[in-house]
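**Q** whatever this is, show me its structure:
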Amino acid sequence: MRRSFGQQTLLGLMALGAVTGAALAGGQDMMAVAAPASTPLKATAALRDPAGQVLGTATFEEQGMGMRVTVRVSGLTPGQHGMHVHEYGRCTPGIDPATNTVVPFGGAGPHFDPGKSHNHDDPQAGNKYGHGGDLPMLTVGADGTGTASFTTQKSSLTGMNGVLNRTLVIHARPDDYKSDPAGMSGPRERCGVITRDSYSARDYPLPGPQDFPEGVAYDARRGLLFTGSAANGTIYAINASTGAVSKFNEGGGQGRASSLGLKVDAQSRVWSAGGATGKVSVFSPDGFPLAILDTPKSPNKFINDLAFGPDGSAYVTDSFRPVIFRVSPDLKLSAWLNLGGTPIKYGPGINLNGIVATPDGRALLAMQLNTGELWRIDLRTRAVRKVMGGLVNGDGLLLDGRTLYVARNKDQVVSKVSLNADYTAGTLVAEEPVTGLRFPATLTAIGGDLVVTQSQLDKLQGGTPETPFKLTRFRKF
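**A** Purely as a prediction, here's the structure:
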């Protein structure tokens, strides 16, 4: 079932036609929707030598869909030096795959490659042709001081090309801009983690090497966060104060090979949407399975998320079948709404995904990931109407009064939407990359804070995820 989930998820994401990259000075391969106007983001990287001494600084400032980069560093050999953004936010020793030896700053991983080009190229190449981390070279003078200042649209501080919490690495030799994997630029001599200025967030690391956390829920009565693995179905309980992690329920039992959307009800029971397994699981507060509810047999089932209505019933989305299921308070599952005759039109990829109930108890709001459309579904009449569009890659939802937060997975931001009084229209008012998000899938609230999963589902069937997997907590915006 794990393979089925991964394949279906990747097929859905590939069908979105989302932005894959941008070209330096030559425009983007596809233009993404610009974020609402706000103060430009800024970030800094303290550049260290292999001994840990800070010998330079790089600054990054958001400019439109790209960013302005300024670098100043000392103690290098005169001449030109290759310079790249690398995938991981670590300036630690690590394995160089080319030589299978431990090298300084190997923990930074390979070049940042948001377009999945698997190709080193020059800074003018669009991201579908070359690494998004391919940058102009650094020129070092006779005194060993190197400076560079340039604007790039290959990467940015937010969105799918975002470099926050990645690394800037300076190499020993010039870059030939053609040889894989790093243009023959030699050893890594300086490294700095790209850290957002004047912003704080707290991470909750997870213990497993293959956790891929998709869903998250909070039990305020017990002060516990719950998150589930898309890869193996394991559900963790996390003390929100201390960060201590324990296994709430081991994955794999009773055919539960995946855990996606999670919710905690008024009885502190934990509900899990089972993805391609087609199951909805309900657990007691101590992790004992109370019910494993199976939806009708189908080759294309994908139970994604759930929300509680005013009577305690759970309403469940299926991303491949145009139907919303309902689980009654006595834990009986039925098909509640056939979407075939409604304005919601299912297409290739992931369709209905995140779902929430409005505080007035009158409606559900559901996100359609592949179209970016937000829908309102009346709980009494079952009438469906479009609230707004423009939220492509919208995944999990959190409704706080008339403010809706949307985890935009591939766009690597949390979006804030202001809704009108009857939840029939909305306006996108802000987008937040936090300190660098990796495919955020769902979110929950703890008082005045939000907690988002960094699921890395784009790495589930290919690529190397950055570990430890984690949830990230930050202030509401």
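**Q** only C-alpha atoms from now on, for both contacts and neighbour counts.
**A** Fine.
**Q** where do the helices sit along the chain?
**A** 2-14 (DSSP state H).
**Q** excluding chain neighbours, what is closest to Lys410?
**A** Once flanking residues are discounted, Lys410 sits nearest to Phe439: 5.3 Å by C-alpha to C-alpha, 6 or more residues apart in numbering.
**Q** can I assume the one you found is in contact with Leu460?
**A** No. Using C-alpha atoms under 8 Å, Phe439 is not in contact with Leu460; the gap is 11.1 Å.
**Q** more neighbours: which of the two?
**A** Phe439 (25 against 22; other C-alpha atoms under 10 Å).
**Q** ok now do the more buried one, which residues does it touch?
**A** Counting by C-alpha atoms under 8 Å, 6 or more residues apart in numbering, Phe439 touches 408-412, 454-458.
**Q** one more time with 7 Å, if that's ok
**A** 409-410, 412, 454-457 (C-alpha atoms under 7 Å, 6 or more residues apart in numbering).
**Q** pick out the most distant pair among these.
**A** Spatially, the most separated pair among the contacts of Phe439 is Gln412 and Leu457, at 11.7 Å (C-alpha to C-alpha).
**Q** quick one: terminal-to-terminal distance for stretch 441-452?
**A** 7 Å (C-alpha to C-alpha, to the nearest Å).
**Q** identify the residues contacting it?
**A** So stretch 441-452 is contacted by 214-218, 395-398, 407, 409, 440, 453-455, 471-476 (C-alpha under 7 Å, 6+ apart).
**Q** now do 6 Å
**A** Residues outside stretch 441-452 that contact it (C-alpha atoms under 6 Å, 6 or more residues apart in numbering): 214-215, 217, 395-396, 407, 409, 453, 471-476.
**Q** possible to save these as JSON lines with distance to Tyr236 and neighbour count?
**A** Shown next, in JSON lines, are the contacts of stretch 441-452 (distance: C-alpha to C-alpha, whole Å; neighbours: other C-alpha atoms under 10 Å):
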{"residue": "Glu214", "distance to Tyr236": "11", "neighbour count": "30"}
{"residue": "Gly215", "distance to Tyr236": "11", "neighbour count": "30"}
{"residue": "Ala217", "distance to Tyr236": "11", "neighbour count": "26"}
{"residue": "Asp395", "distance to Tyr236": "21", "neighbour count": "31"}
{"residue": "Gly396", "distance to Tyr236": "18", "neighbour count": "31"}
{"residue": "Ala407", "distance to Tyr236": "20", "neighbour count": "28"}
{"residue": "Asn409", "distance to Tyr236": "21", "neighbour count": "29"}
{"residue": "Thr453", "distance to Tyr236": "13", "neighbour count": "30"}
{"residue": "Leu471", "distance to Tyr236": "11", "neighbour count": "24"}
{"residue": "Thr472", "distance to Tyr236": "15", "neighbour count": "20"}
{"residue": "Arg473", "distance to Tyr236": "16", "neighbour count": "22"}
{"residue": "Phe474", "distance to Tyr236": "20", "neighbour count": "19"}
{"residue": "Arg475", "distance to Tyr236": "23", "neighbour count": "16"}
{"residue": "Lys476", "distance to Tyr236": "24", "neighbour count": "14"}
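**Q** also this sequence, please, to line up against the first:
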Amino acid sequence: MSHATRRRMAVIAAAVACTAAAACGSTDDTAQPAPAAQSVRIATAYELPGDRAYPEGIAADPRSGDVYVGSYSTGAVYRATPGTKRAEVFLPESADGRKTANGLKVDQAGRLWVTDSTAGVTVYDTATRAALARFDVPGAGARFVNDLAITPDGTAYLTDSVRGVVYRVTTGQLAEAAAHGGKAELTTQFDLNAVLAPHAADGFTLNGIVADASGRYLLVVDMGAGELFRISLAPNAADAVRKVELRGGNLVHGDGLDLRDNTLWVVQNTDNALARWTVTDDGAGATLDKRVTDEALGLPTTSAHSGDQNLVVSSQFDKGGPMGPGTPKPFTIVAVEGI
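**A** Predicted coordinates:
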């Protein structure tokens, strides 16, 4: 592994392993209560090729049933098609200069968005695999472009875990970039630093992000403090960012989010946990319904629904990856039933 790769993977280790209150703003890292456990089944859904995949992000295309998975360690993107058990390489390592593949989403037009934590986001045509446009974080300094959500009108919102901001890319900006060389800069739409819990200057905060189906608001998790924020998308909203009232637990180590109607699934990475919450109609509150902790989740980083399957990314970052020595098992995406 090259020195540059080791440095990039050390960054993700800090992101998923921040547990100390002083470093990450968390005040309670103890086990949280959860409703009585019910039967949960975890089984392999897809195998990933290679012995250094260390997957991080996942996206499902509802039109085709295809599932895309990104490799944090190499930047490759894999695709699994319906009826198969093994994913194949869709975009090779370092495609279009990307160093990582973190958050992934497929938009309503069938375009695949792939974040590179070190730079920004690239948008691909899934039919041709061609890069349509790339949006980079402006200026120098630390950044960690982590996850993204796409609203019903096609606007993309992306979290930066180091800068504590949410970027925005509109459909108009995408069309403009695609028509003029394919390169543009990300613009900050929401700065959450004023409401985030105290944390180290280089600590990781914002991580997973989702949009509600009506396009009224976004939900974004602060992985260090275990808090959830609601961001209003109404024009000129007076109280655009507000903390969501959490009942029955917290979201410490919260990573990827998956929202369906009023049900929110949250992956809590170093806890090897997947939690299901019920969100109020206005997005102002959430109640923990069920939380499963199981080593079989393999240090999960995010989840996505493909049809009725709840697919979870088993990163194995702690098995010879950015979080510790060892030898990983074959890399997989697992399906979780019963939560």
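**Q** without its sequence neighbours, what residue ends up closest to the corresponding residue of structure 2 for Ala237 of structure 1?
**A** The alignment partner of Ala237 of structure 1 in structure 2, by TM-score structural alignment, is Arg79. Among residues not flanking Arg79 of structure 2 along the chain, Tyr68 sits closest, at 4.6 Å (C-alpha to C-alpha, 6+ apart).
**Q** with Ser259 of structure 1 instead?
**A** Of all residues not flanking Ser259 of structure 1 in the chain, Gly233 sits nearest, at 4.5 Å (C-alpha to C-alpha, 6+ apart).
**Q** residues touching that neighbour, list them.
**A** 251, 257-259.
**Q** by neighbour count, which of the residues you listed wins?
**A** Of the contacts of Gly233 of structure 1, with other C-alpha under 10 Å as the count, Ser259 tops at 33 neighbours.
**Q** how many other residues sit next to the residue lying closest to Leu333 of structure 1 once chain neighbours are set aside?
**A** Nearest residue to Leu333 of structure 1 in three dimensions, chain neighbours excluded: Val327, at 4.4 Å (C-alpha to C-alpha, 6+ apart). The tally of other residues near Val327 of structure 1 (other C-alpha under 10 Å) stands at 20.
**Q** over to Ala34 of structure 1?
**A** If you count neighbours by other C-alpha under 10 Å, Ala34 of structure 1 ends up with 10.
**Q** that one maps to what in structure 2?
**A** Match for Ala34 of structure 1 (TM-score structural alignment): Gln32.
**Q** picking up where we left off before, what's the residue nearest to Lys410 of structure 1 aligned with over in structure 2?
**A** So, by TM-score structural alignment, Phe439 of structure 1 is matched to Leu299.
**Q** mind checking how far that match is from Val267 of structure 2?
**A** In terms of C-alpha to C-alpha, Leu299 of structure 2 sits 9 Å off from Val267 of structure 2.
**Q** which of the residues in stretch 301-314 of structure 2 are buried?
**A** 301-306, 310-314 (16 or more other C-alpha atoms under 10 Å).
**Q** need the strands for the stretch 201-339 of structure 2, in chain order.
**A** 206-211, 217-222, 227-232, 241-243, 245-247, 254-260, 263-268, 273-279, 285-293, 300-306, 309-314, 332-337 (DSSP state E, counting those that start in this stretch).
**Q** kindly reformat the ones you listed as a markdown table containing distance to Leu132 of structure 2.
**A** Below are the strands of the stretch 201-339 of structure 2 laid out as a markdown table (distance: least, C-alpha to C-alpha, whole Å):
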| stretch | distance to Leu132 of structure 2 |
| --- | --- |
| strand 206-211 | 23 |
| strand 217-222 | 25 |
| strand 227-232 | 28 |
| strand 241-243 | 32 |
| strand 245-247 | 39 |
| strand 254-260 | 25 |
| strand 263-268 | 31 |
| strand 273-279 | 34 |
| strand 285-293 | 37 |
| strand 300-306 | 24 |
| strand 309-314 | 26 |
| strand 332-337 | 28 |
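**Q** out of these, deepest packed?
**A** strand 206-211 (a mean of 28; mean count of other C-alpha atoms under 10 Å).
**Q** and that one, how far from structure 1 on average?
**A** Following the fit onto structure 1, the mean deviation recorded for strand 206-211 of structure 2 is 0.4 Å by mean C-alpha distance after the TM-score superposition for structure 1.
**Q** I would like the range of structure 1 that aligns with that strand, please.
**A** So strand 206-211 of structure 2 sits over residues 352-357 in structure 1, by TM-score structural alignment.
**Q** and Ala230 of structure 1, how many neighbours?
**A** 28.
**Q** quick one, what contacts it?
**A** 212, 214, 258-260.
**Q** if I look at it, how far off is Phe5 of structure 1?
**A** Taking C-alpha to C-alpha, one finds Ala230 of structure 1 at 8 Å from Phe5 of structure 1.
**Q** over to Phe248 of structure 1?
**A** In terms of C-alpha to C-alpha, Phe248 of structure 1 sits 22 Å off from Phe5 of structure 1.
**Q** quick one, longest strand in structure 1?
**A** Ranked by residue count under DSSP state E, the longest strand found in structure 1 is strand 54-63.
**Q** show me what that strand is packed up against.
**A** strand 42-48, strand 66-73 (3 or more C-alpha pairs under 6 Å, 6 or more residues apart in numbering; DSSP states H and E).
**Q** ok now the longest one, how far from the chain's centre?
**A** Averaged C-alpha coordinates place strand 66-73 of structure 1 at 25 Å from its chain's average position (C-alpha atoms, centre = their mean, to the nearest Å).
**Q** that strand versus strand 42-48: what angle between them?
**A** Going by axes from the mean of the first three to the mean of the last three C-alpha atoms, to 10 degrees, strand 66-73 of structure 1 is angled at 30 degrees with respect to strand 42-48.
**Q** can you check which part of structure 2 strand 66-73 of structure 1 sits on?
**A** By TM-score structural alignment, strand 66-73 of structure 1 lines up with nothing in structure 2.
**Q** give me the angle between that strand and strand 54-63.
**A** 160 degrees.
**Q** residue boundaries of the strands in the stretch 1-150 of structure 2?
**A** Using DSSP E, counting those that start in this stretch, strands in the stretch 1-150 of structure 2 cover 41-47, 55-60, 67-71, 77-80, 88-91, 104-106, 111-116, 120-125, 131-136, 145-150.
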